[in-house]
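Participant: got a sequence here, can you model it:
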Amino acid sequence: MTFSFDSAAYGASAEALIGSADLCELGPGIQNRSATPALRALDDSLLFGGKSVSDRDMAASCISGLWLLHNFLDASHTISQDIHTTTGSYWHGIMHRREPDFSNAKYWFRRVGDHEIFPSLNAAAAEIARNSTTDDRSQFLTKQRAWDPFAFIDLCELATLGKTDETLPRSIAQLEWQMLFDFCYRQAIGAS
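Facilitator: Okay, here's the model as predicted:
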């Protein structure tokens, strides 16, 4: 099954915030200050459009992810560090990967373990890599049998240092954000 991301599936508030964001950065990026009022206004009621929230940690994870999407790393960090789940650790790890604090990102990904989105992410990343120009440093994406967040952190580090092209890792980081946000949103409202 191919993953398809439709920002309209997450309600008007999320759709507007997702639609106004650029492709995920590998580094800190420039904060999208025009999104600040909408991000500050987010709460469960606004984000989930009146749908009943059954998992508050997953709802908070969605909000953390939206702050991160708009390059507000500190705001995302403040939220994710208080989510004591594997998914909270995942958002926390992405934030540190983008700081960039690669060793700290690896610490948080060790806490993630084997996340539920990893199989789908691995398959989709391999497909993107097969349809992209890869070099020796990114070729592993086409061959790995399971998602390796540590190898991806290393690839992101190489890209931020200019040692490999950033196009492929940015595309995969975008896909990762979308898959993780989708997972969190569905879990927050108890949808499968």
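Participant: please make it C-alpha for all contacts and neighbour counts, starting now.
Facilitator: Noted.
Participant: just the helices in this structure please.
Facilitator: Ranges of helices in the chain, per DSSP state H, are 11-19, 36-41, 44-48, 56-69, 73-80, 86-98, 102-112, 118-130, 149-160, 167-188.
Participant: now the first one and helix 56-69, what's the angle there?
Facilitator: Angular relation of helix 11-19 and helix 56-69 on a 0 to 180 degree scale: 40 degrees, by axes from the mean of the first three to the mean of the last three Cα atoms, to 10 degrees.
Participant: how far off centre is helix 11-19?
Facilitator: 16 Å (Cα atoms, centre = their mean, to the nearest Å).
Participant: ok, residues contacting that helix?
Facilitator: 7-9, 35, 38-39, 46-49, 66, 69 (Cα atoms under 8 Å, 6 or more residues apart in numbering).
Participant: would you do the same for the sequence below? I want to compare the two.
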Amino acid sequence: MALFDLTLYTPAIAELLREPRVPPLDAGEPNRDARVRLEALARDDAFAPHRICDRSMADACRAGLWLYHNFLDEAHEISQKL
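Facilitator: Here you go, the predicted model:
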């Protein structure tokens, strides 16, 4: 499995990618330990020190992180608004 260069991400996002995850073949179980950190991504400071220039792109990243941690409904809700 390829590893991410976590130094390329903001601290909030890098922390969510730190633990390598293998996606299940079915819906799987949400990683409940990540919920609070995922919810914090709704704030602009989750992308600090970078300024959000494209809100849709930031939301797509947020949806992908929710999906990475098996929160299918939350990822779907965000992505359907794009």
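Participant: just to revisit the earlier point, highest neighbour count among the contacts of helix 11-19 of the first structure?
Facilitator: Neighbour counts for those (other Cα atoms under 10 Å) peak at residue 69, which has 26 neighbours.
Participant: one step back: would you turn the helices of the first structure into TSV with distance to residue 26 of the first structure?
Facilitator: Output for the helices of the first structure, formatted as TSV (distance: least, Cα to Cα, whole Å):
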stretch	distance to residue 26 of the first structure
helix 11-19	17
helix 36-41	21
helix 44-48	26
helix 56-69	11
helix 73-80	12
helix 86-98	5
helix 102-112	11
helix 118-130	16
helix 149-160	6
helix 167-188	6
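Participant: wait, which of those helices is closest to residue 28 of the first structure?
Facilitator: helix 86-98 (5.3 Å; Cα to Cα).
Participant: start and end residues in the second structure for the closest one, please.
Facilitator: Using TM-score structural alignment, helix 86-98 of the first structure lines up with nothing in the second structure.
Participant: what would the contacts of helix 11-19 of the first structure look like in TSV with distance to residue 154 of the first structure?
Facilitator: Listed next are the contacts of helix 11-19 of the first structure as TSV, based on distance: Cα to Cα, whole Å:
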residue	distance to residue 154 of the first structure
7	29
8	33
9	33
35	30
38	33
39	30
46	37
47	34
48	35
49	38
66	24
69	21
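Participant: nearest to residue 86 of the first structure, of these?
Facilitator: Among the contacts of helix 11-19 of the first structure, residue 66 lies closest to residue 86 of the first structure (Cα to Cα), at 17.9 Å.
Participant: quick one, what contacts the residue nearest to residue 31 of the second structure when sequence neighbours are not counted?
Facilitator: Of all residues not flanking residue 31 of the second structure in the chain, residue 69 sits nearest, at 5.3 Å (Cα to Cα, 6 or more residues apart in numbering). Taking Cα under 8 Å, 6+ apart as the criterion, residue 69 of the second structure is in contact with 21, 30-31, 34.
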